[in-house]
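In: Next one to model:
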Amino acid sequence: MFNPLIPFEPISRDTLPTGPQWIAQVKWDGVRMLAYEDGHALRLVNRRLHDRTAQYPELVTPRNLCSGSSYILDGEVIALDPDTGKPSFYHVLRRDRMSRPEGIAQAIHQIPVTYMVFDILFYEGKWVTDQPLADRQRLLHEVLNTAPHVQEVTNTLDAASLLTVMRQHQMEGIVCKDLTSSYGIQGKDQRWQKVKIMHDVYAMIGGVTYRSGIVNAVAVGVYDGPNFVYIGHVGTGKLNSNTWRELTHQVEPLIRQDRPFHNVPERSAETTWVEPRIGVKVQYMELTHHNTLRHPSIQTFADVTREDCLANQLLQ
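Out: Here you go, the predicted structure:
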């Protein structure tokens, strides 16, 4: 059996690459997964090298994914939200975190998954990672056993139009790939470039956490009618160490004993509550099923009022 490997990763970009060698693909909002079959067994391993074979029994029947007897495929396991029909990270994570066999057996029908395959690294005793992406894609197209639970990710030459469509459908973004490029195992460089679709929200700080006496994250909220509603903790973004120190002094006179949020935030035990007077502009990808921000980052402090920080800013 193969030793699991860390897959190639795209770098983040704000602009689209140009040139005839570039294609674009949908960035599927799922769990990155490599499939390894050696002629005896098929294993699924995620990018952190954790075995996930047991979690997706519908994918691991021998010769289920590919016509060859030995291969390595790269792709994304996704699950659709039954209400919106869009890929849902929340739903696929429910599948990915299951461990009880009886629960997994039920989930095959309750939370069906699809393996969206976009690359092939090894086939019938031969590594193909040094071949151009265009050649790897031709091979993949020939040998992949497509079915409702196994799909080949398609290309488009018009990255800008694909990005527009992804925005219209509130999807995660796109990945642009150089057709002439090889596959960099355990690599991350400009051969693959991802453009994520992000959103902005103005919010107020209602709590802080500390590390070594300095604020290192803020709990933020928006106003829904009379209620100040928690939408997430944010500890990343464009603030430098000096700004975090300044914020530590700014919040000191605003500290209060009772929780300002209408709902109970996560990490409440470690959060110091503050009067919601300091505004921030936060970038995020989407709302989770718990109505908190996914992948939030602070862009800047903002001179805003309560009327600027309303819940109707949030994209559902």
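
In: only C-alpha atoms for contact and neighbour calcs from this point on.
Out: Fine.

In: Name the SS class of residue 247, please.
Out: helix (DSSP: H, G, I helix; E, B strand; the rest coil).

In: Would you map the helices across the stretch 201-316 of the chain?
Out: 241-251 (DSSP state H, counting those that start in this stretch).

In: quick one, strands of the stretch 201-316 of the chain?
Out: Per DSSP state E, counting those that start in this stretch, the stretch 201-316 of the chain carries strands over the ranges 214-224, 227-234, 272-273, 279-284, 286-287, 293-294, 297-302.

In: could those go into TSV alongside distance to residue 14 and mean neighbour count?
Out: Conversion of those to TSV gives the following (distance: least, C-alpha to C-alpha, whole Å; neighbours: other C-alpha atoms under 10 Å):
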stretch	distance to residue 14	mean neighbour count
strand 214-224	25	22
strand 227-234	21	23
strand 272-273	35	22
strand 279-284	14	21
strand 286-287	18	20
strand 293-294	19	20
strand 297-302	15	17
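
In: Tell me which of those sits nearest to residue 56.
Out: strand 293-294 (24.9 Å; C-alpha to C-alpha).

In: ok, and what's touching the closest one?
Out: Contact partners of strand 293-294, identified using C-alpha atoms under 8 Å, 6 or more residues apart in numbering, comprise 231, 232, 284, 285, 286, 287, 288.

In: Skipping its backbone neighbours, what lies nearest the last one in space?
Out: Put plainly, it is residue 288. residue 294 (6.1 Å; C-alpha to C-alpha, 6 or more residues apart in numbering).

In: and if you look at the second one?
Out: Once flanking residues are discounted, residue 232 sits nearest to residue 292: 5.2 Å by C-alpha to C-alpha, 6+ apart.

In: if we can go back for a sec, any chance of the strands of the stretch 201-316 of the chain in a markdown table, plus distance to residue 74?
Out: Shown next, in a markdown table, are those (distance: least, C-alpha to C-alpha, whole Å):
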| stretch | distance to residue 74 |
| --- | --- |
| strand 214-224 | 35 |
| strand 227-234 | 32 |
| strand 272-273 | 44 |
| strand 279-284 | 27 |
| strand 286-287 | 25 |
| strand 293-294 | 25 |
| strand 297-302 | 29 |
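
In: so which of those strands comes closest to residue 18?
Out: Ranking these by their distance to residue 18 (criterion: C-alpha to C-alpha) puts strand 279-284 first, at 26.2 Å.

In: Would you do the same for the sequence below? I want to compare the two.
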Amino acid sequence: MFIAPMLLETSKHAFDHADYIFEPKFDGFRAILSVKQGMTTIYTRHQTVVTERFSELLNGSISDDVILDGEIVCYDPETRNVDFELVMNRFSTKHPEKVKHKSRSLPCSFMAFDVLYYQGKDLRRLPLSERKTVLDNVLEDHDFIHQTPYVVGEGKKLFKTIQTANMEGICAKLFNSPYQSRRSPNWRKIINWKHTEIYLTGYLKTPAFGWLAAIKTNNRLKPVGIIEHGPSRTERQSFYQAAEPLVTDEDSKTVHLKPAIRAKVKFRNWTRKSMLRSPVFEEFIL
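Out: Coordinates of the predicted model:
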């Protein structure tokens, strides 16, 4: 059985508050895990069934007649850090033999942070504090299904720990909040953004929007991605006015520029191919 997940709004800064719990935000993908009559079904947040792609989550003991909300993550075998690219690698693997091999060589974990249904009872109207108590009793020993840890009140301290560990961020959740299948200010995410300076070396032609980004390494420009989010209408207009005399060439999709416009961007992390993941424009460097 699928239940649409409760989504988080964004807060710019970590905060302390006695009415909130704070959890690490694991860099994976959201999933609903349902166990009915001994059969486990795993859904994405958009209700796509991905059960057979994560066979390691089907083995072991977990309470029957339960629906859990959580995040599927994958740990780098060498660094033991959560790695988004690796979990996406697993997500895209569908062939049964390849899934079987990767479930051993690159296993995933389900980090449960909420329980929505248990033993015939819909728990969504209960406050989060009571659902957490139920969750404590639901999860038995399992190699790949774990409860997400949390602290009460001390969001700033946890966020500093997350920054030191180079993790994705934290979630702040009102401890008396019911579960609502929509985006709610009762649940918030604070992202551990990275920041860097880039050159804007071109742009995509309409109708698409995107600015080509590059960084200078050893006196050479290296492409690092496309900026698709962040600038206001005024900032876009300013960019195109400044770009007009800088055009060097173009093709059917892209206009290329001399590297004269610089900007600050924030991004989630560097990918394995040294590209910016989810870059967002912040401001021009004058």
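
In: TM-score for the pair, please.
Out: Once superposed, chain against chain, the TM-score is 0.94 (TM-score structural alignment, normalised by the length of structure 2); 285 aligned residues with a C-alpha RMSD of 1.7 Å.

In: Wait, the residue nearest to residue 232 of structure 1 touches residue 230, no?
Out: Yes. The pair residue 292 of structure 1 / residue 230 is scored as a contact, 7.5 Å apart, by C-alpha atoms under 8 Å.

In: Quick check: closest non-adjacent residue to the residue in structure 2 that residue 148 of structure 1 lines up against.
Out: Counting by TM-score structural alignment, residue 148 of structure 1 lines up with residue 143 in structure 2. Once flanking residues are discounted, residue 143 of structure 2 sits nearest to residue 60: 7.3 Å by C-alpha to C-alpha, 6+ apart.

In: List the contacts of that neighbour.
Out: Residue 60 of structure 2 neighbours (C-alpha under 8 Å, 6+ apart): 141, 142, 143.

In: how close does the equivalent of residue 192 of structure 1 over in structure 2 sit to residue 23 of structure 2?
Out: Under the alignment (TM-score structural alignment), residue 192 of structure 1 maps onto residue 187 of structure 2. Look at residue 187 of structure 2 and residue 23 of structure 2: by C-alpha to C-alpha, to the nearest Å, they are 11 Å apart.

In: Common neighbours of the two, please.
Out: Shared contacts of residue 187 of structure 2 and residue 23, defined by C-alpha under 8 Å, 6+ apart, are found at 171, 172.

In: What count of nearby residues applies to whatever residue of structure 2 lines up with residue 291 of structure 1?
Out: By TM-score structural alignment, residue 291 of structure 1 lines up with residue 274 in structure 2. Neighbours of residue 274 of structure 2 under the rule other C-alpha atoms under 10 Å: 12.

In: I'd assumed residue 225 was in contact with residue 274 of structure 2.
Out: No. If you go by C-alpha under 8 Å, residue 274 of structure 2 and residue 225 don't touch, sitting 9.3 Å apart.

In: how about the helix or strand hosting residue 170 of structure 2, which residues of structure 1 does it hit?
Out: Per DSSP states H and E: residue 170 of structure 2 is located in strand 169-174. Aligned using TM-score structural alignment, strand 169-174 of structure 2 spans residues 173-178 in structure 1.

In: what does the matching stretch contact?
Out: Under the criterion C-alpha under 8 Å, 6+ apart, residues 10, 16-17, 21-28, 133, 159, 162-163, 166-167, 191-197 lie in contact with stretch 173-178 of structure 1.

In: Now it on structure 2. Mean distance?
Out: Stretch 173-178 of structure 1 differs from its equivalent in structure 2 by a mean of 0.9 Å after superposition (mean C-alpha distance after the TM-score superposition for structure 1).

In: Centre of the chain to that stretch, how far?
Out: Mean C-alpha position of stretch 173-178 of structure 1 versus that of the full chain (C-alpha atoms, centre = their mean, to the nearest Å) differs by 15 Å.

In: now residue 18 of structure 2: how far from residue 114 of structure 2?
Out: Relative to residue 114 of structure 2, and taking C-alpha to C-alpha, residue 18 of structure 2 is found at 20 Å.

In: quick one, which of these two is more surrounded?
Out: Between residue 18 of structure 2 and residue 114, counted using other C-alpha under 10 Å, the more crowded position is residue 114 (24 against 11).

In: Stretch 126-141 of structure 1: end-to-end distance?
Out: Stretch 126-141 of structure 1 end-to-end distance (C-alpha to C-alpha) = 17 Å.

In: how distant is that stretch from the center of its chain?
Out: 26 Å.

In: Next: stretch 276-294 of structure 1.
Out: 16 Å.

In: How about stretch 236-253 of structure 2?
Out: 32 Å.

In: Equivalent analysis for stretch 44-59 of structure 1, please.
Out: 17 Å.

In: That one corresponds to what range in structure 2?
Out: Taking TM-score structural alignment, stretch 44-59 of structure 1 hits residues 42-57 over in structure 2.

In: in that stretch, what counts as buried?
Out: Residues of stretch 42-57 of structure 2 classed as buried: 42-45, 49-57 (neighbour count, 16 or more other C-alpha atoms under 10 Å).

In: Likewise for stretch 74-86 of structure 1?
Out: 74, 75, 76, 77, 78, 79, 80, 86.

In: Need the counterpart of the first one in structure 2.
Out: I take that to be residue 74 of structure 1. In structure 2, residue 74 of structure 1 lands on residue 69 (TM-score structural alignment).

In: these two touch, right, its match and residue 33?
Out: Yes. The criterion here is C-alpha under 8 Å, and residue 69 of structure 2 meets it with residue 33 at 6.4 Å.

In: Alignment lookup: residue 90 of structure 1 to structure 2.
Out: Looks like residue 90 of structure 1 aligns to residue 85 there (TM-score structural alignment).

In: would you say that match is within a strand?
Out: No. Judged by three-state DSSP, residue 85 of structure 2 forms no part of a strand; its state is helix.
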